[in-house]
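Student: Predicted model, plus sequence, below.
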Amino acid sequence: MKRRSRLSETIVTPSPNAVIANYISSPLAEYRGNPFIEALPPEVSYERLAVVLPERPPYDESERQLPSHLRAHCIQRMFQYFEPLGRHFDAGMRLDILMRTGYRKRNPMTPEFRRRLQEIYQMSQRQDFDGAGLDTLPPSMSMTLIGVSGTGKTRSLRRTIAQYPKVIWHEKYQINQIPWLIVECPPDAGIKQLCLSFFEAVDLALGRQHYALQFGAKGVTTPQRILEVANIARIHAIGGIIFDEVQYIRSARGTAREEVLNFFVTLVNLSGTPIVLVGTMAAQELLQADFSKARRGAGLGGLVWTRFDHTDEWDYLMEELWSYQWTRKSIAFSPEISKVFYQRTQGVVDLAVKLYVLSQYRAMITGEEEVTAELMEAVAGDEFKLLKPMLDALASGDPVRIAKYDDLRPLEFEKVLEREQLRMVEKIDVQALRRRFEQEQASKRAQILEMLRTEGLTAEMAELTTAKMFDLSPEQTTKQAVPEIVKIVGKRGRAPSRRREKAESSEPSSLPKEDLRKIVAERGSNCTAYDALKISGAVGNPVWSDME
């Protein structure tokens, strides 16, 4: 007896992680009228990415005076540091385009959407899927991202997709939409484990333990799991799936490697969901040769992130990193410092951060309390011994030596694609974007302060609350921020009104000593007001007292 698809048993309810869909019409005709697109934030711009991509840990100059054991904790913040450069902005823009383009063919308002769901469901019921005669959708745009470890591939992708809601609930269509999903490729690189990783990622996004239990059990065949993956991707309108660590597929035995690559192709064909394959340089042969045969990695190009060159961009990145100093003595950034950073890490940012962290530790431990080029050289010589062969290979530029280390092997993509990538990246002036953002923030801050003073807040309270608001929500508009601050502060921070000033001027402490109000207010507890006035001579004896 054939197993029936369990998807028919699924009860569709809002995910606990979902936000309620709010539809905003797109300015582009091809996106307009598609609920999956109009429920998303507006199309991404470079200015928007300049806000969402960076991750700058908190830093206070006064912390340099803390005891060394506390400063050691502060140094750990540097592992949060992420300063995006041109290549990261480029990838962020491509992800947004990829997702919206994929949704164009998946509109819940069209008969095609439901027809496609029914088609996959019926194949799952019959369990006779072999890919033959499949009525496929036009190829969805997908992309590959390969790069040296430590260049910020996964970090920048995660920062980019964090701007979208995890789940969006569409009440009218009874759909929990998942804009983006990240699936880690398992080390064993098998189809079964890859499908299970997908089910677990969907469960995590939805906040439920559901699909992994249903389709991870024994008795579910590999073809059926593939169909269920495609069906779930379509049912939940997944905007894009990022498959990370795809270099693991390279180690698959026998026909498993080819099966996994075919799985990616089948997933795109059946669900219409774009995919992004991310891996180290070890994935070169896999994605450049085998996967390219399926023509699925060419939609938005194959991005290749080699090490950074020692250019102005590297100097900018290192100078930003250098500003996080917790040693007692402050050392100014210099070309010599930048040179040591580059020579000792060969343009791998992750190693540069680790070198700086270790150097600050060393400076504290030795009592020198300053990070110099000489100290960094010594730390790199001591702590990077295991990396020396790989770094020397990179420094040599010798392809034969570099080829010995898969994760650092450069790729040779089409020259035309490389030129296009360089042109796009060169147009992105990251420093100008940041300066513009800081200028806008300063202008907005001044406007808010002025409006708060108009609302009656004291200058001190206005400054304090504005600073706190910028820390918590720097993207709020002036119109949003002012009423919120006034509401929170209430009357506590308001400047005194004229009536209040008049009342305060009547306080006993501010009155002249002959003032009757002051005399009465300062009387003793056993003294009546009349007695106090009589004792002070302010009043005389009663008339009848003189008549006795």
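Tutor: Cool, got the structure. Residues are numbered from 1 along each chain as shown.

Student: can we go C-alpha only for contacts and neighbour counts from here?
Tutor: Noted.

Student: What is the burial count for residue 53?
Tutor: When neighbours are counted by other C-alpha atoms under 10 Å, residue 53 registers 24.

Student: check which helix or strand covers the closest residue to it other than its chain neighbours.
Tutor: By the measure of C-alpha to C-alpha, 6 or more residues apart in numbering, the closest residue to residue 53 outside its immediate chain neighbours is residue 159, 5.4 Å from it. Assigned by DSSP states H and E, residue 159 falls within helix 153-161.

Student: Which stretches in the stretch 1-150 of the chain count as strands?
Tutor: Ranges of strands in the stretch 1-150 of the chain, per DSSP state E, counting those that start in this stretch, are 18-20, 143-147.

Student: Using JSON lines, lay out those strands together with distance to residue 119.
Tutor: Formatted as JSON lines, the strands of the stretch 1-150 of the chain follow (distance: least, C-alpha to C-alpha, whole Å):
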{"stretch": "strand 18-20", "distance to residue 119": "27"}
{"stretch": "strand 143-147", "distance to residue 119": "27"}
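
Student: quick one, which of those is packed in tightest?
Tutor: Comparing the strands of the stretch 1-150 of the chain by mean neighbour count (mean count of other C-alpha atoms under 10 Å), strand 143-147 comes out on top with a mean of 24.

Student: tell me which strands and helices that one is in contact with?
Tutor: Counting contacts by 3 or more C-alpha pairs under 8 Å, 6 or more residues apart in numbering; DSSP states H and E, the secondary-structure elements packed against strand 143-147 are strand 275-279, strand 302-305.

Student: how distant is the next helix or strand after the longest one from the center of its chain?
Tutor: When you say that, I think you mean strand 275-279. The element immediately downstream of strand 275-279 (helix or strand, assigned by DSSP H and E) is helix 284-285. The gap between where helix 284-285 is centred and where its chain is centred comes out at 29 Å by C-alpha atoms, centre = their mean, to the nearest Å.

Student: What of stretch 44-54?
Tutor: Taking mean C-alpha positions (C-alpha atoms, centre = their mean), stretch 44-54 and its chain are 10 Å apart.

Student: Buried residues in that stretch, which are they?
Tutor: By neighbour count, with 16 or more other C-alpha atoms under 10 Å as the criterion, the buried positions of stretch 44-54 are 44, 46, 48, 49, 50, 52, 53, 54.

Student: ok, so of those, who is nearest residue 228?
Tutor: residue 44 (31.4 Å; C-alpha to C-alpha).

Student: Spell out for me which residue occupies the centre of the protein.
Tutor: Using C-alpha atoms, centre = their mean, the residue of the chain that lies closest to the mean C-alpha position is residue 159, 2.9 Å off.

Student: That residue contacts residue 52, correct?
Tutor: Yes: at 6.8 Å, residue 159 and residue 52 qualify as touching, with contact defined as C-alpha atoms under 8 Å.

Student: second one coming, line it up with the first:
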Amino acid sequence: MTITQAIYHDAILPEHKGNPLIEALPPKIAWQVVMTVFCNYPDYAEEVSEHPNPLVREEYLNRIEELRQPLTDYESCFRAIERAIKKGYSAKNPLSPTTAQYLHYLVDERPEIEPRTGFFQPKGEGLTLIGERGVGKSSMLEQVLNYFPNVIEHDSYKGCSLTALKQVVWIKVDCPSNSSVRDLCEEILSVLDLSLDKEKTKPAGTIGALVRQLEQCIKSSFLGMLIIESPRVHRRPVCLSQATLPDSFKLS
């Protein structure tokens, strides 16, 4: 888990300017530069391949698992995640009255009084990564996600105090093999607590209360992206209805 102190960079798009959640993200750079970050070539020497002891040669073969050579799919995945995170944050400027109201009320309890900056309009985006087993989907995804910090701590932004604001950029959880919405919600709560370095949150007793509890935790942590990885083997198909998940999960 990577926790960094916020370093702000000027946003490219006008609608992103003045949003500390976006300006604290790594600046946009050319793919050639990103590729050098993803690449990893273990040290190799001719004398190793010609070593007379086969056990030595066999031991060096373990380094093959460390080899990383980004393919064309890496760029598509990286840019898609980069866009999705920024798009979600574009509606959640912590300095905006709209976001203040969004954080204070549940979606179905929003008052009729409209902030001067308007009601909150979610801009979350969903992505699906599908492929054959063993082709490197998880490895690629983990490499791309690790380019971004897990948590960014904010103190102040251009003279405005942001004390105690922790921005959880992304978390990754495994979808429960039993397709249980409750188990999934509790896992997300647990990972959020771990990311924020806080005591374990006691899950609510009912599914409805748990979903509302999770919604508030996702909001207050300014979660940028939630990755749910499907298990490789199911006893039954995983089917999580959007109706049973908080609005923070849903596409908009």
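Tutor: Arrived safely. Quick caveat, the model's predicted, so the values are computed rather than measured.

Student: And the TM-score between them?
Tutor: Here the TM-score for the pair of chains, by TM-score structural alignment, normalised by the length of the second structure, is 0.82; 236 aligned residues with a C-alpha RMSD of 2.8 Å.

Student: if we can go back for a sec, whereabouts in the second structure does the helix holding residue 159 of the first structure align?
Tutor: With the alignment judged by TM-score structural alignment, the segment of the second structure matched to helix 153-161 of the first structure spans residues 137-145.

Student: mean shift between the matching stretch and the first structure?
Tutor: Once the two structures are superposed, the average separation between stretch 137-145 of the second structure and the matching residues of the first structure is 1.3 Å (mean C-alpha distance after the TM-score superposition for the first structure).

Student: which outside residues touch that stretch?
Tutor: Contacts with stretch 137-145 of the second structure, where a contact means C-alpha atoms under 8 Å, 6 or more residues apart in numbering, come from 38, 74, 77, 78, 129, 130, 131, 170.

Student: Would you mind measuring from the residue nearest to residue 53 of the first structure to residue 55 of the first structure?
Tutor: 9 Å (C-alpha to C-alpha, to the nearest Å).

Student: ok, back up a step: if you count contacts, what does the helix or strand that the helix holding residue 159 of the first structure is followed by end up packed against?
Tutor: Along the chain past helix 153-161 of the first structure, the next helix or strand (assigned with DSSP H and E) turns out to be strand 167-170. Packing contacts for strand 167-170 of the first structure, counted by 3+ C-alpha pairs under 8 Å, 6+ apart, involve strand 18-20, strand 175-177.

Student: So which of those strands is nearest residue 454 of the first structure?
Tutor: Each of those was scored for nearness to residue 454 of the first structure using C-alpha to C-alpha, and the closest is strand 18-20 (36.2 Å).

Student: contacting residues for the counterpart of residue 67 of the first structure in the second structure?
Tutor: Taking TM-score structural alignment as the criterion, the aligned counterpart of residue 67 of the first structure in the second structure is residue 53. By C-alpha under 8 Å, 6+ apart, no residues touch residue 53 of the second structure.

Student: Of the strands of the stretch 1-150 of the first structure, which is nearest residue 237 of the first structure?
Tutor: Across the strands of the stretch 1-150 of the first structure, residue 237 of the first structure has its closest neighbour in strand 18-20 (13.4 Å, C-alpha to C-alpha).

Student: now the closest one: which residue numbers in the second structure?
Tutor: Going by TM-score structural alignment: strand 18-20 of the first structure matches residues 3-5.

Student: Over to stretch 393-400 of the first structure?
Tutor: With TM-score structural alignment as the criterion, stretch 393-400 of the first structure doesn't align anywhere.

Student: which secondary structure element contains residue 177 of the second structure?
Tutor: Per DSSP H and E: nothing holds residue 177 of the second structure, as it lies in no helix or strand.

Student: any idea what it aligns with in the first structure?
Tutor: With TM-score structural alignment as the criterion, the equivalent of residue 177 of the second structure in the first structure is residue 187.

Student: list the contacts for the residue lying closest to its match once chain neighbours are set aside?
Tutor: Spatial nearest neighbour of residue 187 of the first structure, chain neighbours left out: residue 248 (5.4 Å); criterion: C-alpha to C-alpha, 6+ apart. Residues touching residue 248 of the first structure, when contacts are defined by C-alpha under 8 Å, 6+ apart, comprise 185, 186, 187, 188, 189.

Student: can you rerun that using 7 Å?
Tutor: The neighbours of residue 248 of the first structure, taking C-alpha atoms under 7 Å, 6 or more residues apart in numbering as the test, are 185, 187, 189.

Student: Which one of those sits in the busiest neighbourhood?
Tutor: Each of the contacts of residue 248 of the first structure was scored by neighbours using other C-alpha under 10 Å; the highest score is residue 185's, at 25 neighbours.

Student: Can you tell me the closest non-neighbouring residue to residue 377 of the first structure?
Tutor: What sits nearest to residue 377 of the first structure in space, not counting adjacent residues and going by C-alpha to C-alpha, 6+ apart, is residue 340, at 7.0 Å.

Student: Now tell me what touches the strand or helix carrying the one you found from outside.
Tutor: Element membership of residue 340 of the first structure [criterion: DSSP H and E] is helix 335-345. Around helix 335-345 of the first structure, the neighbours that count as contacts under C-alpha under 7 Å, 6+ apart are 310, 315, 318, 351, 352, 373, 377, 380, 391.

Student: start and end residues in the second structure for the longest helix that the first structure contains, please.
Tutor: Longest helix in the first structure by number of residues (criterion: DSSP state H): helix 430-454. Aligned by TM-score structural alignment, helix 430-454 of the first structure corresponds to no residues of the second structure.

Student: For that helix, name the packing helices and strands.
Tutor: Contacts of helix 430-454 of the first structure with other secondary structure elements, assessed using 3 or more C-alpha pairs under 7 Å, 6 or more residues apart in numbering; DSSP states H and E, are made with helix 46-52, helix 459-472, helix 478-489.

Student: in what helix or strand does the aligned partner of residue 249 of the second structure in the first structure lie?
Tutor: With TM-score structural alignment as the criterion, residue 249 of the second structure lines up with residue 268 in the first structure. Secondary structure here is read from DSSP H and E; on that basis residue 268 of the first structure sits in helix 256-271.

Student: burial count for residue 501 of the first structure?
Tutor: What residue 501 of the first structure shows, counting by other C-alpha under 10 Å, is a neighbour count of 11.
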